[in-house]
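> output the structure for:
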Amino acid sequence: MARVQHAKDVAAERLLSIPGVHTVGIGYKRRGGEVTADLAVIVFVDTKLPRADVPPDRMVPLEIRFFMDSSDREESVPTDVVEQARPVEYTHIPAGTLAGRARPVAGGRSIARAASGGGTLGGWVWDGLNDEVVLLTNNHVLGGAAGTDVFQPWGSTAATDHIADVVRTGTLDATIAAPVNAADVLEEIEGVGPAVFEITTATVGMPVEKSGAKTDHTTGWVEYVGLTGHYGSTNDFQVAPDPGMPNGRFAYYGDSGSLIVERTNPSGGSWKRVVGLLWGGNPELGNAKAHQVQDVFADLNLDTLCAGAFEEFLDNLFAPNFPEEPLKVTPIQLPEPVTMPLTTGPRVSLSGALLALQQAAGRPFARSRPLHRGMARDVEARLRLSRMGSDLVTAIHENRVGLARLVLDRQTRRALASAAAPFVEGVWTADELLGRQVTEEDLARFHRVARIAEDHRPELQPLLERVNRILGELPGRSFDDVLR
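Just a heads-up that it's a prediction; the model follows:
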């Protein structure tokens, strides 16, 4: 694959300069209409002609010749010319099986801004800049103006259907919006399951599925990757519908914003890995074009719900241990005295004021940013140094859906924080945390945390049984002592 990617990168600019060529990508070469096992640089053209009829200035080379880095040997990769119309965005047309009103709102449902066509709410993700849950869809569905009202279902502008406000957009066709009411969030994709709890890269031949407001739940396979064009991306991919899909479609108008997921999780998890953000396609072929979701996450500083919410919760436990440093003010020497009326008032924390403004503006998941970031990652890295600790980390990842939902519930979150906070008071590092001796009072608090977790998320019981076995060995010892 690396060779083909390199060949595409070397030749893309030259190929796109050929009249009639509109997209370059990577996929399996076809011969006589049949897919072969040979990867090739795919050249998409408006009209494909017999080679003998192609003018010299429109001729696509049969192969791309190039030198790999640090090699004197010339290599080659075949090309394949594919006739395909230029893709369009799948903006809204009326109707659709997932177009109706739903509360709470899962991925796959219809959304829109006022006086626009609308599209599909892809799913709920974690905003790493504001530490909150946000919905993810396309820029061409919601635009990018911060504060724009988002309605569900599309076509409504009723106050009761105002579910979110646009936060920001990026350089790709992607926009996020923060929910007005936490109760409206359902961490699932209709017909798919829990999401978004893991992401991965779409690869050629991968079986995938999606749920969209127009065509509902459909399945297909990744036909091409590394596609050039949309919003300047050079890494998009195309999905072809599986045989037997209604009307021969994987996606259609109204499905813009849908999240494309891998059909089965190779680890056997109850969730499926998200691979792409659908933005359009060729309606006459029923296919879909999408951004790689990893590119979207990097562009908008997003994370999965489990990684973002759980890490933010743990990091916030340590926030009181890191007092905010006062602002340093350099006095300015003025040429003559300046006087003005002065009204004094109570001192206001800027971070607290920002949090209050966010929540007052309908940002229920907004948190004050922890002053120490990364404690959760530091603890995980330390745990992985021992076999028992590594097994515990693996078990935590296997239960990511239940743990994320546990800390996303505000009432449960407060109860957990109240029970756990005394043990971490004064802790600055992972070494201090794992090396701290556990008292009987600490143990009682840990058992309280476990009971709260089991009461609210019964599916966590197997994980909590493992935790309770560790807790039984803790009094008078540290986590390091037990997990070593």
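> every contact and neighbour count from this point should use C-alpha atoms.
Will do.
> all strands of the stretch 101-250 of the chain, in order?
For the stretch 101-250 of the chain, the strands defined by DSSP state E, counting those that start in this stretch occupy 105-107, 110-111, 119-120, 123-127, 132-137, 149-151, 162-169, 175-179, 185-189, 193-194, 207-212, 216-227, 236-241.
> what inclination does the last one have with respect to strand 216-227?
If I follow you right, that is strand 236-241. For strand 236-241 against strand 216-227, the angle by axes from the mean of the first three to the mean of the last three CA atoms, to 10 degrees is 140 degrees.
> to check against the first, give me the structure of this:
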Amino acid sequence: MTEQGAESQARSRIRPVKERVEDALILRPGVVGVDIAEKQTGGEPTGQLSIVVFVEQKLPAGDVPAEQLVPDEIDGIPTDVQELEIELQPGSMKVLAGDEPLLDPAVYPTMVGGISMGPQRTIYLAPPDVPSPGNYVFSGTLGAMVRDRASGATMALTNFHVACVDTTWSVGDVMVQPSRADDDANDDPFGTLARAQLTDTVDGAVVRLDAGQAWDATVTGIGAVAGRATATVGMAVQKRGRTTEHTFGSVVSTDFTLQVDYGNGIGVRTFRHQLRIAPDTTRSPRFSDRGDSGSVVMDTARNVVGLLFAGSRDGSFTFANPIQMALDALGVDLITGPVVTGSRMVICQPSRIKIFCGGPLISRQVVCVTRAVWCPTRTVITCPPPTRRPICWDQEWPFDPPGPFGPGQGAPSAGDAVAASGVPAGASAAELEAYWAGYLTALEEAVAAEQQGEQA
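Model (predicted):
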């Protein structure tokens, strides 16, 4: 049996015991979470899976009443106690109290995932929820674009505590981008709160876009949403949020039970079957921070696996709802962006990088793309036979139904792409693969060449 298979088998053995005792454990003073994780001795991992009880502050055994001590084992499963401070991750600012340090307070005329958003209204808060009483504005992240299962309306996915904040919310609350914590003078709405859910598995909300509001089924800095997937332990993941922007990590648990204090009249809520994510510290010191709530967590193939809502104060972990639970609770489905199938076409999304035809591309065989390529406009890049240089053009496809390109722009079919590409009719799969092979490399070399030219 492989090491991964042995770990999965061990988790399956521990899981029913953990789920049977977690309610009793999490009610003990100071306990904030229960999970299946590696036991530590002297702060060092032992390689042994155990039921881990997370506490805000670990105390010597002699300072804990006997009835509150965590036993050394439960039904033959070893236990451990580790420290963890958990917090929700919205950004907030007292009105007229000054600026908050930010990384991306930018205005995005087209709604996409990974950007700042928040309620237009202010929320009155008082201690202990905030240092001083007053009217506050909140910010979080627009996670991804979704479609309402009942009406087909286009909506934006985020957290309950980003869009609703407290118990004073109502359907129809106006949302702005960027949030007023990022631009207090912003009075330009992009949509209204449609519904929200705060359950033992989901902290979610959806915002119905205003008529005529431009949108795109991408996460800025990452690319088109390819679909959804189920998170697994060890899975490499990424996210793009309003504060820490594009970060990387890995799923360390899909069994996390935690308590989070929502304050604001809501109080402490318990969540079960949550994702626990550790940052890849070689690429980013934290996976998330305040203001990143509402981000979608994606795998390396751009499939959404979770909806980020909380994290540890020291940045050691981030917590997310499994995405299918969030979608089902809210009655929506992810809208996917253009995904290359059969490597027959490239859909370009807005960015600062320009892709051009000619120059280095003229003498190259330009073929196969397996992911979206970034360029300044929605452009379809097609290639005639390899003996000729590629042709690029901008075109609004004459399809009426709304699609991932935005209102009034439907996606071209695979047949359209093949017809436009100049691929000989009846070509075999091997001939097609050979025809398109090398496309992405040529495009990326073109981008690199232009970037070097701009820097020169």
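> need the TM-score from the superposition.
Their TM-score after superposition, calculated using TM-score structural alignment, normalised by the length of structure 2, is reported as 0.62; 322 aligned residues with a CA RMSD of 3.7 Å.
> picking up where we left off before, quick one: closest of the strands of the stretch 101-250 of structure 1 to residue 405 of structure 1.
Nearest to residue 405 of structure 1 among these is strand 185-189; the distance by CA to CA comes to 8.1 Å.
> mean deviation, the closest one versus structure 2?
Once fitted to structure 2, strand 185-189 of structure 1 is off its aligned match by 1.3 Å on average (mean CA distance after the TM-score superposition for structure 1).
> and that strand, which stretch of structure 2?
Using TM-score structural alignment, strand 185-189 of structure 1 corresponds to residues 215-219 of structure 2.
> in that stretch, what's buried?
215-219 (16 or more other CA atoms under 10 Å).
> take these and write them to a markdown table, including distance to residue 419 of structure 2.
Below are the buried residues of stretch 215-219 of structure 2 laid out as a markdown table (distance: CA to CA, whole Å):
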| residue | distance to residue 419 of structure 2 |
| --- | --- |
| 215 | 28 |
| 216 | 25 |
| 217 | 25 |
| 218 | 26 |
| 219 | 29 |
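> which one of these is nearest residue 68 of structure 2?
For the buried residues of stretch 215-219 of structure 2, the nearest to residue 68 of structure 2 is residue 219 (45.3 Å; CA to CA).
> so which bit of structure 1 is stretch 319-335 of structure 2 matched to?
Taken onto structure 1 by TM-score structural alignment, stretch 319-335 of structure 2 occupies residues 289-305 there.
> tell me which residues of that stretch come out buried.
Residues of stretch 289-305 of structure 1 classed as buried by neighbour count (16+ other CA under 10 Å): 289-297, 300, 302-305.
> as a markdown table, the residues you listed with secondary structure and distance to residue 14 of structure 1 would be great.
Converted to a markdown table, those look like this (DSSP: H, G, I helix; E, B strand; the rest coil; distance: CA to CA, whole Å):
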| residue | secondary structure | distance to residue 14 of structure 1 |
| --- | --- | --- |
| 289 | strand | 23 |
| 290 | strand | 24 |
| 291 | strand | 23 |
| 292 | strand | 24 |
| 293 | helix | 27 |
| 294 | helix | 27 |
| 295 | helix | 24 |
| 296 | helix | 27 |
| 297 | helix | 30 |
| 300 | helix | 30 |
| 302 | strand | 34 |
| 303 | strand | 36 |
| 304 | coil | 38 |
| 305 | helix | 41 |
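> distance to residue 42 of structure 1 added to those, as CSV?
Listed next are the buried residues of stretch 289-305 of structure 1 as CSV, based on distance: CA to CA, whole Å:
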residue, distance to residue 42 of structure 1
289, 15
290, 17
291, 18
292, 18
293, 22
294, 23
295, 21
296, 24
297, 26
300, 29
302, 31
303, 32
304, 32
305, 36
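> before we move on, back to that, quick one: closest of the strands of the stretch 101-250 of structure 1 to residue 12 of structure 1.
strand 216-227 (10.0 Å).
> show me what the closest one is packed up against.
In terms of contacts (3 or more CA pairs under 8 Å, 6 or more residues apart in numbering; DSSP states H and E), strand 216-227 of structure 1 is packed against strand 21-31, strand 207-212, strand 236-241.
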